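**Student:** Pasting a predicted model and its sequence here:
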Amino acid sequence: MDHSAHHTPTAHDHATHQAGNGRSGASWSTAAKATLHCLTGCAIGEILGMAIGTALLWGNVPTMILAITLAFIFGYSFTLFAVRRAGLDFKSAVKVALAADTVSIAVMELVDNAIIALTPGAMDAHLSDGLFWSALLGGFAVAFLITTPVNKWMIGRGKGHAVVHAYH
């Protein structure tokens, strides 16, 4: 009896398929899509946190903590909702979201916030200042460029965002 018809796809199966049987790693397209997915959630949380902290005249540290916290929450929530929609129970969906996005979000937040913190005057800029937005958006662009190869490497090994693809 052929049991292959009853095989449930796993993250490793998807990553191996994406990687051309594991020899060449995940495609740049797959990595870029995963990074863009992560960046979308991070950007929403980061912008919201920076805007709230700046509008409330909070200091740099509390504003960055809020922005980073919201970036993780929104970043995880996109994956969480997608895998819940695919039929996973909440506990399993949380595990998938954590496995899929933690490294990607962490790298993205580290790079983005380092750029904002190191851009002279950016942390003291107001919402109406071009410097505020250029540092924030420039940080996202650089974070995308740095995080995409990280995601490519992880997906090619069946880790990170590859675990989500078993449910799509």
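**Tutor:** Structure received.
**Student:** make it CA atoms for all contacts and neighbour counts henceforth
**Tutor:** OK.
**Student:** burial measure for residue 29, as a count.
**Tutor:** Number of residues near residue 29 (other CA atoms under 10 Å) recorded here: 12.
**Student:** In addition, the following structure is provided for comparison:
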Amino acid sequence: MDHQHQHHQHHHAHSAHAPADRSWRTAAQATLHCLTGCAVGEILGLVVGTALGLHNGATVALSVGLAFAFGYALTMRGMLRAGLDLGRAFRVALAADTVSIAVMELIDTGTVLAVPGAMDAGLGDTLFWASLAAALLLAFLVTVPVNRWLIGRGRGHAVVHAQH
């Protein structure tokens, strides 16, 4: 077995058998990072959509679109700081965050839509903010195990860590 192959084997074995608490912590950090971008985009979309009096469908589409944009942007910012060019940073962000953001948005948006009156509540309404906070928390709790599973298979945010 040559040295390079041996190194790859060692690296793969190390990542596959990382201590459980460490991989959960990594997954939680990746999810929190993703949630930050998603929350900023989503809140902005809901605020703008509600303020402009857009139809619920348009508001949700705007929120989800902005959630993806901000989620990718946060990951790309770290990659650009690490010295990657824009195209590579974007590809890493796509690989790292697409599944995570999609799961998060599905849970999050689904929860807000499921709360009676939440989408029709105004920005000054407690129901609006309470349902959004509950949706983000639920999305976080569902997405952490998804991210842990992805990282354990060398996908998701494992792609980001491979760049450092």
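**Tutor:** Sure thing, it's come through. Everything quoted here is computed from the prediction, not taken from an experiment.
**Student:** Need the TM-score from the superposition.
**Tutor:** Here the TM-score for the pair of chains, by TM-score structural alignment, normalised by the length of the second structure, is 0.90; 160 aligned residues with a CA RMSD of 2.4 Å.
**Student:** Trace stretch 37-47 of the second structure over to the first structure and give me the residue numbers.
**Tutor:** Stretch 37-47 of the second structure lines up with residues 41-51 of the first structure when matched by TM-score structural alignment.
**Student:** go on, stretch 71-79 of the second structure?
**Tutor:** Aligned using TM-score structural alignment, stretch 71-79 of the second structure spans residues 75-83 in the first structure.
**Student:** starting at the chain centroid, how far to that stretch?
**Tutor:** 10 Å (CA atoms, centre = their mean, to the nearest Å).
**Student:** Show residues contacting it.
**Tutor:** If you take CA atoms under 8 Å, 6 or more residues apart in numbering as the criterion, stretch 75-83 of the first structure is touched by 37-42, 45, 93-94, 96-98, 100-101, 105, 164, 167-168.
**Student:** with the second structure superposed, average distance for that stretch?
**Tutor:** With mean CA distance after the TM-score superposition for the first structure, stretch 75-83 of the first structure departs from the second structure by a mean of 0.5 Å once superposed.
**Student:** Now for whatever residue of the first structure lines up with residue 145 of the second structure: which residues touch it?
**Tutor:** Applying TM-score structural alignment, one finds that residue 145 of the second structure aligns to residue 149 in the first structure. Applying CA under 8 Å, 6+ apart to residue 149 of the first structure gives the contacts 28, 31.
**Student:** Roughly how far does residue 149 of the first structure sit from residue 7 of the first structure?
**Tutor:** Distance, residue 149 of the first structure to residue 7 of the first structure, using CA to CA, to the nearest Å: 30 Å.
**Student:** Near residue 103 of the first structure, how many residues? Count them for me, please.
**Tutor:** For residue 103 of the first structure, the count of nearby residues is 18 (other CA under 10 Å).
**Student:** Could you check how far it is from residue 110 of the first structure?
**Tutor:** According to CA to CA, residue 103 of the first structure and residue 110 of the first structure sit 10 Å apart.
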